[in-house]
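Novice: Below is the sequence, then the predicted model.
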Amino acid sequence: MEGEVRVRGKIIKLAFPIFIESALVMVDGLIHIIWVGHLIGSQAVAAVGACFPIVLAMSAIANGAAKLTSKPMLQGFQKKIDRDNNQKQINVSWTFSVLSVLLVTIGVFLAARGILTILGTPGSVMELATGYLRIMALGFTIMYFSFLITSLLKDVGYTFARMLFIAIATAGNLLLVPMWIVGFGPFPELGLYGAVFASFIVSVVAFFISLGYLLRNYKGLFIKPTQWRLDRDILFSLLPVSMPVFIQQSLLALGYTCIIIFVNPFGSDATAAFYVISRIDSIVALPAIAVMIAITILTKQFVHGKKMEGIKSLFRGGLLVNIPFTFLIALSCFLFPDYIIKIFITTPSVVNIGVDYLKIISLGYLFFALLYACNGIINGAGKSGVTLLFSLVSLIVIRVPVAAILTQVGLNVTGVWYAVLASFIVLAVGSWLYYRSGKWKWGITEMKEHKAMPS
């Protein structure tokens, strides 16, 4: 018992700062949509929601490119490799990243309406959504540099500066976004587009402040490219560091796309409601994800320390930490769904759709405790590919077919909510069965046996 109490303490100690940092990042995005929902209305929220899967895909590319660029910069700063080879990596990584930024910017700007049409965006918000997506495309460079600076701040281990970057962005969005939406003093009234412009300005200010900090305290970190070149071998050697974050965020974009395609035909109110409730899903999952990351870290320590017997207590400890939070959140969403939705938007028709979702999906939230405790163990054992595979299967095999069937048999958009619930449950149960099977130990036990063999 005392050992399990100690394990729970370790989980909480690791999870708490992770939760705080993630919460601050999320608050920055939530402020944006709260202002849009209350100051402009459901049509603007629907336009943002219709563009959201494309923005998520853009974020995946920007984040992956930023990781690709930051790796050789950090290696050169720490002098882990020879200068000539490091300069070649710098040249290739910057060339690839600049080309990616240009291609995404031009491609999304020109194809914005076509992409939104493929996703079935409601006609009532098509013009607004197209303009919003084109502005987001033009700001893709800002997105890339924001990810690059936060990646470097994380790599050099300076948490305070990273928090400062997030705090500046949050405070800026809190103040500037409403001024550009409604027009205040010297700020023009630009509506939804003003919200985007304000966010870009805030990101640029935060970027230059953080850049100045890095230049002053970490001289030699920013190694300039000496030529523009692409080398396949060098590029392939750098890609592994960027692929995990790219795949993870691409999966989020795919998951949202798999649902928005079924939601859009039911009109802009359904699109707006789904965007709001998807943000609520992220908030609900936040504590459990922080615990999952903590479990992942501790599992790696147990594996490297050859203390496999401690992982069972780690799993139980993760569940005991997760369950109270997920239960209270699920209960709140079931009992007070209208109050939660109205934090973001007050349009009655949108609120009613959101309330139906929360009442249905609150049961699925209870499975977050099990899902993320299992995934923490599996990821810590080096089998993160399995969790990604399970997520992909739950989307393609469960969520999409169930949504397609239920929307055609008279359940309308409510059928999509039941499909999301089904995928949550199947994903959690699948991860639990894999954990119970012990297959996540494969390779670990073989490695230990190999090391134990006499030479």
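Specialist: Arrived safely.
Novice: from here on, contacts and neighbour counts on C-alpha atoms
Specialist: OK.
Novice: Could you tell me how far L215 is located from I209?
Specialist: As for L215, its distance to I209 is 10 Å (criterion: C-alpha to C-alpha, to the nearest Å).
Novice: which of these two has more neighbours?
Specialist: The neighbour comparison of L215 against I209 (other C-alpha atoms under 10 Å) goes to I209, with 15 against 12.
Novice: Mind telling me what element that one is part of?
Specialist: Using DSSP states H and E, I209 sits in helix 191-217.
Novice: and what of T257?
Specialist: Counting by DSSP H and E, T257 is found in helix 232-263.
Novice: And for the residue nearest to the spatial centre of the chain, nearest residue in space, chain neighbours not counted?
Specialist: Geometric centre of the chain, nearest residue: Q249, 5.7 Å, by C-alpha atoms, centre = their mean. Spatially, and ignoring its direct neighbours in sequence, Q249 is nearest to A60 (5.0 Å; C-alpha to C-alpha, 6 or more residues apart in numbering).
Novice: hang on, that neighbour packs against L251?
Specialist: No: A60 is beyond contact range of L251, at 9.1 Å (criterion: C-alpha atoms under 8 Å).
Novice: what about versus this one:
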Amino acid sequence: MLKDILKVAIPVSVENLIANTGTFILTIFLSQLGDKEVAINGIANQGSFLVILFLFGLNTGGQIFVSQYWGKRDEKGIKRTSTLMIYTSLLISLAFFILTFFFPKQFIGIFTKDSAVLNGGITYLRVISLSYFGLALEISFRTILRGIERAIIPMESYIYGTVLQIFLAYAFLKGVAGFPKIGLMGIAIATTIARFFIPVYQIIRATIQNVPYTFSLSHVDRAFVKKFLEFATPTTMNEVAWSLGMTVYGIIFGRMGVNVYAARNILSSFENYVWTFTFGLVIATSVTVGKFVGRSEYDNAHRFSKRMLMINSSIGLLSAVIIMIVYYILLPTFKIDSQTKVMLTGAMWVMLIGAPIKAFNGSAIVGILRAGGDAKFAFFIETLSMWLVGIPITLFGAFVLKLSLPFVYLLTLSDEVIKAIVVYFRIKSDKWIKNVTITEAEAISLLDKVNEMEER
């Protein structure tokens, strides 16, 4: 069992670490160009973020089917699911491509009224919008490959893709190795090329290894489309509601002052590395839970889930402790005033307290409830706890009580506490286990067996 978990968890963690590091290096490159260029890239990233958000939600719903079909080794089911994941992802990317390619000025105008950024960002955004189709393929295949325990392939693709992106960005920025020196546009071209390279690599490796996937729609019928959307829609809406909530939190911190916002941004950088370590376990948990449910091994799914809740919480705490040590080592190098340092340090200790709770919830929502087929419940509890508890309490603390950053940040954990209590009792019951792979004939046969046992 441990081997199966690590087979997914380690590659996913490495993949996230590489992605974060690549983004950090590109940020350094951009900082050498100027504020306008940084702003243009930041706005373009908002478009990419929205695309990734919808794609992640949709494909997380698809992974429910992939993992459960993988558990019963139903390759036809995996192929049928993969087809829908690929084409619905491409449709989402097409919608955002139309918005940002044909109406770039209007999109940029949502975020800024600066004429230099508006005019300078049009071509940049149009180039980046082409990469959305690469993102659609990449996220679909990454999810499929993780769901059938081939997570090593996406990890490899990210290693090579990130190296390629950094090399091309540097070459275009500096005009080396025969490349033209084209500044900011070089970042856009490098990003777009890398976003297509990654899925092409994944598709080639998947084909060589005879991974069960297909681009053919012949396997798909209307009934399955309806069933797919029944689970994919809640996971997609879950991600949208969550991201909107996080945006509101960002606005709250931004309105609290420049020092608070600066401290919050530094805090986020450290937090990202905590979730890099725990997210791999979350994905591994979802794959294993899906396998158990797909094989109708419901007792094993139940025992494994409760065990992983405790393990992921412990890893979350341990990761936060390590990050705290790194924080204190780096703190003297931060060029921020003493008041900001005090606020930041207090918020970091709150992060340490909240890390095991957030890790618990990540494992429960994404790793267990969604994988077990309980996507609707996961959507409702995560959305309602954030919008009815977390956000109102945080707004009250920030603008009525006028609390400092550490205490306001602590209030953002209120919905996490409520959510942890509810999902614990949900997982303790058996209501969350829903085998999405069972056909009507199999369900009737299973019911007959149960009735026979009761008669005996």
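Specialist: Structure received. It should be emphasised that the depicted structure is a prediction, and the values quoted were computed from it without experimental measurement.
Novice: what's the TM-score for these two chains?
Specialist: Laid over one another, the chains give 0.69 as their TM-score (TM-score structural alignment, normalised by the length of the first structure), with 426 aligned residues with a C-alpha RMSD of 5.2 Å.
Novice: neighbour-wise, which of A60 and L251 of the first structure wins?
Specialist: Just comparing A60 of the first structure and L251: by other C-alpha under 10 Å the higher neighbour count belongs to A60, 24 against 19.
Novice: Contact partners for that one?
Specialist: Neighbouring residues of A60 of the first structure by C-alpha atoms under 8 Å, 6 or more residues apart in numbering: 245-250.
Novice: Next, format the residues you listed as a markdown table and append distance to P324 of the first structure.
Specialist: Shown next, in a markdown table, are these (distance: C-alpha to C-alpha, whole Å):
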| residue | distance to P324 of the first structure |
| --- | --- |
| V245 | 29 |
| F246 | 32 |
| I247 | 31 |
| Q248 | 27 |
| Q249 | 28 |
| S250 | 31 |
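Novice: Buried ones from these, can you make that a PyMOL selection?
Specialist: In PyMOL syntax, the buried subset of the contacts of A60 of the first structure is picked out as below (16 or more other C-alpha atoms under 10 Å):
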select buried, resi 245+246+247+249+250
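Novice: Return the member of the contacts of A60 of the first structure nearest to L366 of the first structure.
Specialist: Nearest to L366 of the first structure among those, counting by C-alpha to C-alpha, is Q248 at 22.7 Å.
Novice: how near is that closest one to S242 of the first structure?
Specialist: Here Q248 of the first structure is placed at a distance of 10 Å from S242 of the first structure (C-alpha to C-alpha).
Novice: what does A47 of the first structure give?
Specialist: In terms of C-alpha to C-alpha, A47 of the first structure sits 30 Å off from S242 of the first structure.
Novice: Between these two, which is the more surrounded one?
Specialist: Comparing A47 of the first structure with S242 by other C-alpha under 10 Å, the one with more neighbours is A47, at 28 against 20.
Novice: My guess is that one contacts G131. True?
Specialist: No: A47 of the first structure is beyond contact range of G131, at 9.3 Å (criterion: C-alpha under 8 Å).
Novice: Return the residue of the second structure aligned against V397 of the first structure.
Specialist: Alignment note (TM-score structural alignment): V397 of the first structure maps to L388 of the second structure.
Novice: where's its match relative to K419 of the second structure, distance?
Specialist: In terms of C-alpha to C-alpha, L388 of the second structure sits 12 Å off from K419 of the second structure.
Novice: between these two, which one's more packed in?
Specialist: More crowded of L388 of the second structure and K419, by other C-alpha under 10 Å: K419, with 25 against 11.
Novice: how about that one, what's its match in the first structure?
Specialist: Under the alignment by TM-score structural alignment, K419 of the second structure pairs with L427 in the first structure.
Novice: In contact with I427 of the second structure, which residues?
Specialist: 302, 305-306, 364, 369.
Novice: Give me the subset of those residues lying in helices.
Specialist: Counted as lying in helices by DSSP state H, out of the contacts of I427 of the second structure, are 302, 305-306.
Novice: Most neighbours among those residues, which one is it?
Specialist: Neighbour tally across those (other C-alpha under 10 Å): the maximum, 24 neighbours, falls on S305.
Novice: Could you report the neighbour count for the closest residue to it other than its chain neighbours?
Specialist: Nearest residue to S305 of the second structure, sequence neighbours excluded (C-alpha to C-alpha, 6+ apart): I368, at 6.4 Å. Residues contacting I368 of the second structure under the criterion other C-alpha under 10 Å number 34.
Novice: hang on, isn't I368 of the second structure packed against T288?
Specialist: No: with contact defined as C-alpha under 8 Å, I368 of the second structure does not count as touching T288 (9.2 Å).
Novice: what secondary structure does K335 of the second structure sit in?
Specialist: Counting by DSSP: H, G, I helix; E, B strand; the rest coil, the backbone at K335 of the second structure sits in coil.
Novice: ok, back up a step: mean shift of the helix holding I209 of the first structure relative to the second structure?
Specialist: On superposition with the second structure, the mean distance recorded for helix 191-217 of the first structure (mean C-alpha distance after the TM-score superposition for the first structure) is 3.8 Å.
Novice: elements contacting that helix?
Specialist: Under the contact criterion of 3 or more C-alpha pairs under 8 Å, 6 or more residues apart in numbering; DSSP states H and E, helix 191-217 of the first structure touches helix 2-39, helix 126-138, helix 140-155, helix 159-182.
Novice: Could you list every helix and strand in contact with the third one?
Specialist: It stands for helix 140-155 of the first structure. If contacts are counted by 3+ C-alpha pairs under 8 Å, 6+ apart, helix 140-155 of the first structure sits against helix 42-78, helix 83-118, helix 159-182, helix 191-217.
Novice: quick one: contacts for A241 of the second structure?
Specialist: By C-alpha under 8 Å, 6+ apart, the residues touching A241 of the second structure are T383.
Novice: one more time with 10 Å
Specialist: 235, 247, 379-380, 382-384, 386-387 (C-alpha atoms under 10 Å, 6 or more residues apart in numbering).
Novice: Could you dump these into CSV and include secondary structure?
Specialist: Formatted as CSV, the entries for the contacts of A241 of the second structure read as follows, by three-state DSSP:
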residue, secondary structure
T235, helix
T247, helix
F379, helix
F380, helix
E382, helix
T383, helix
L384, helix
M386, helix
W387, helix
